[in-house]
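S.K.: Output the structure for:
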Amino acid sequence: MKHRKWPMVAGILGLLVSTFLFLFAQAYWELLLARFLQGFSDSCVWTLGMCLIADSFPLNELGSKMGIVLFFHSCGLVLGAPIGGTLFHNIGYKAPFILCICLAGLDFILRLFLVERRNQPPEWYNDSNETSAVEPSTIVNPAPDSTKEKVKERITILKLLRQNRLIASLVIAFSNGCVFNVFEPTLPVRLSSEWGYNSSQIGAVLLAQAIPTFVASPLAGYITDRYGAKVVAFSTVLICAVSTMLIGIPNQNTTGGIAPLIVLLVIQGFSAFACITPVLPEIAIVVQSLNGDDGDDGQGMSYALFNIAFGLGALVGPLFG
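M.R.: Alright, predicted model coming up:
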C-alpha cells in the first residue's frame, strides 16, 4: 500500500478492542480473541513502525535511530510490569487496562495526524536556503526516450529470501526471540525452587536482564552507523551465546550467592539487545540494494519477515526451555 498510516491505525484499533475485551471478558474464548487482536496489533505497529523509520532517515543514520526506538521499547518493557502490578494491587483488576486504553487512545490520535515523508513533496524537507540549479530549458518537458524506459521488476518474498544478508538478519532475529523468551518459563521457577525467592524478589532479579537494554540499543546503533552491522552483530552474538550458556552454572553453593547470576543476566541482556539493533538498518540496506531507483519496494515484506522470525523464536524458545 502507498500509505503506511492506515494499517497502523487498524493495528491500534485492534489493540483498543483487545484491551476492552480484557477489561470486560467473562468467557475464555473472549480472552483468546483478545490475545489474537493483541498479536495482530503488535505485528502492524512493529512492521510498519520500522518502515516509517527507514523511510524518514538516510541509511547512514538508521542504526542510531533504530537504537533510539528500541531504547523506548525497553522503557515500556521495564516500566509496564511494575506500574501494572502496582495499579492491580492498589486499585483492582481493571486499573492497568484502563491505563492501557488511555495510552492506546493517545497513540491512535497521533497516528491520525502522522505525516509520511515518502508521500510528501521532497521540497518540504529541503533546507529553505537551498536553491535549485535547474536550467531554463529543462522546464519544457522533453520527448520521452523510449530506449531508456525499463519495466521495474517487482520484489517478491522469494527474491528477498535469496539475499544472504537478509537470511543472516533473520537467523539473528530468530535466535534473539529464542534467547529473550527462553527464561520466562524457566528462570522464575528456578529462583523460586532453588533460592526460595518470592515474586517481588524474582522481579528484581529479572530487572538485571532488562535495565542494560537502555544502554545497549543506542550504543549498538551508534557503533553500527560508524563501523557497520557486521562488527556489532558478530561480537554481541558471540557474547550473548557464551553468557546464555554460563547462566546455567550459578547455584546456591556458588561463591557470591545470587551475584554471579545477576552479573551474567546483565551481560546477556546487554548483548541480546545490542545484537538485534544492527539487524534493523541491515534490512533497509538489503531492500535499497534491490531497488536501483532509491525505491522501497519490498521494505514492508522484509520487516514482516523479521517479525515472523522473531515471533517463531519467541514461540520455540519457551517450549524448548
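S.K.: Every contact and neighbour count from this point should use C-alpha atoms.
M.R.: Fine.
S.K.: distance of Asn307 from Leu187?
M.R.: 25 Å (CA to CA, to the nearest Å).
S.K.: Over to Asn90?
M.R.: From Asn90 to Leu187 the distance is 27 Å (CA to CA).
S.K.: Which one's more surrounded, the two?
M.R.: For Asn90 versus Leu187, neighbours defined as other CA atoms under 10 Å are more numerous around Leu187 (17 against 9).
S.K.: run this one through as well so I can compare:
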Amino acid sequence: MNYLVWALYLGRLLQAIAGSAAWIVCLAILTKKAGTVGGPVVAGVLLEWQGYWSAWSVPLTILLLDIIARLIMIEPSPPTVDSCLENGSSAITHNGAPAAIENTETSPLLSHQVRNSETCSRDGDIRSAAPASGFYCRMLGDARILASVANTIVHSAIIAGFETTFPVHLRQVFNWGPSSVGLIFFTLQVPAIFFGPVSGWLRDRFGIRYPTMAGWILVAPLIWLLGIPGSLNYPGADAKGHGKAIFILSTAGIGMVMPLILGAGFVHTIIVLQDIESKEPNIFGAHGGRSRAFAMNSVGFNVGLMFGPLFSTFLSEAIGYYYMNITL
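M.R.: You can find the predicted model right below:
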C-alpha cells in the first residue's frame, strides 16, 4: 500500500514538471480549455464504468501520440554566421562593388541576397547588445508584477480548492458518483469557452484592471451560493429540495465569470514587460524576457495549485464546506 501511495505522488510530481514546461512553451487558452472540458467528463465516465486503469489508458495513449508528434516535428533553424557571410559575399564582387542582379518583370523589389543580408545584420545588432542581469529582481520589484502574480496565485488556489472539495462534498450531500462529478466540471468549463471572447473584448476595450475587478466582485457571491447546498443553515437546499439546482447554477455562473479573471496576471505581466523593454531596449537580453515572465506566472499558478487544496481541505474539515466557501 505504501508503495502505491509513493508511486502516485511520484506520478503527480512528474506530471507537474511536464505540465509546467508545456505551459511555458505553448500558452494557448482555447486548446487548454478543450482539454479541461473533455478530460473530467471522459475520466469520470471511464472510472465509474470501466475502472481505474481504463480511465488512465486514455491520457497515456494521448501522451504517447504527443511524444511521437513532438519527435517528428521539424523546427526551422536560425541563420548562422557562416550562412550570413555566404549570403552577404554572394551579393558583392571581388573588388567590393555590388554584384549585378538580373531583374525581370516577376523579380521581387528586394533580392534574396539583400533580404538575407538585412536579416543577418539585424540579428547581429541584437546579439551585440549586452543584456542586463537581474531579471527577476527587476520584475518583482515592480508593484504591478506583484499584483499580477498575486492574482494568478489566488485564482489557481480557488480553482484547485474547488477541484479538491467538489467530489467529496457532492458524494456526501447528493450521493453523486464520478460521472456526475465529471459533468459538474463540464458545467464549470463550458461557459468559459463562450464567454472567453467576451472577456477578451472587454479587456481590449477597457483594459485589464476593470474587467478583472468586476470578475472578482461577481465571483464572490457565487462562491457563497456554492456552499449553500447541504448546509444546515439552509434546510431547503438539500438533496430533496433546491440544492442541486443551486449548485449547478452557481457552478455555471462561476464558469461565466472566471474568464474575466483567467489569464489576467499573464497578460498584465506581458504588458508591464513590454513597457519596461520599450524604455530600455535589450535590457533582458537579445530575445527579451517573455518566456521568463510566463515562467514566473506559471510558478505562481503552481503555488496556488499546491496551497489551495491544503487550505480548502483543512477548512472544509475544520469548519465545514459552507464556511470554507465564505472564507474563500
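S.K.: Quick one: the helices in structure 1, in order.
M.R.: Remark: helices assigned in structure 1 by DSSP state H are 5-24, 28-56, 59-90, 94-112, 157-160, 164-181, 187-195, 199-210, 213-227, 229-246, 259-276, 279-290, 299-320.
S.K.: Just name the most buried of the ones you listed.
M.R.: helix 259-276 (a mean of 24; mean count of other CA atoms under 10 Å).
S.K.: Run the chain-centre distance for it.
M.R.: A distance of 18 Å separates the centroid of the chain from that of helix 259-276 of structure 1, by CA atoms, centre = their mean, to the nearest Å.
S.K.: Same check on stretch 42-61 of structure 2?
M.R.: Chain-centre distance of stretch 42-61 of structure 2: 24 Å, with CA atoms, centre = their mean.
S.K.: contacting residues around that stretch?
M.R.: With contact meaning CA atoms under 8 Å, 6 or more residues apart in numbering, stretch 42-61 of structure 2 is reached by Gly177, Pro178, Ser179, Ser180, Val181, Gly182.
S.K.: Just tell me what the last one corresponds to in structure 1.
M.R.: In structure 1, the residue matched to Gly182 of structure 2 (TM-score structural alignment) is Gly203.
S.K.: how close does that match sit to Glu184 of structure 1?
M.R.: In this view, Gly203 of structure 1 and Glu184 of structure 1 are 11 Å apart by CA to CA.
S.K.: Now distance to Arg171 of structure 2 too, for the contacts of stretch 42-61 of structure 2, in TSV please.
M.R.: As requested, the contacts of stretch 42-61 of structure 2 are exported to TSV (distance: CA to CA, whole Å):
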residue	distance to Arg171 of structure 2
Gly177	7
Pro178	9
Ser179	11
Ser180	10
Val181	9
Gly182	12
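S.K.: ok, Arg115 of structure 2 to Leu109 of structure 2 distance?
M.R.: Counting by CA to CA - Arg115 of structure 2 and Leu109 of structure 2 are separated by 10 Å.
S.K.: Please say which of the two ends up with more neighbours.
M.R.: Between Arg115 of structure 2 and Leu109, Arg115 has the larger neighbour count (other CA under 10 Å), namely 13 against 8.
S.K.: Which strands and helices lie in contact with the helix or strand hosting that one?
M.R.: Counting by DSSP states H and E, the element that carries Arg115 of structure 2 is helix 112-128. Applying 3 or more CA pairs under 8 Å, 6 or more residues apart in numbering; DSSP states H and E, we find helix 112-128 of structure 2 packed against helix 81-90.
S.K.: For the helix it packs on, give me every contacting residue.
M.R.: Outside helix 81-90 of structure 2, the residues that touch it by CA under 8 Å, 6+ apart are Ala99, Gln113, Val114, Asn116, Ser117, Cys120.
S.K.: How about it, which residues are buried there?
M.R.: Buried residues in helix 81-90 of structure 2, counted by 16 or more other CA atoms under 10 Å: Cys84, Asn87, Gly88, Ser89.
S.K.: Just flag the most distant two among those residues.
M.R.: Spanning the widest gap among those are Cys84 and Ser89, at 8.4 Å by CA to CA.
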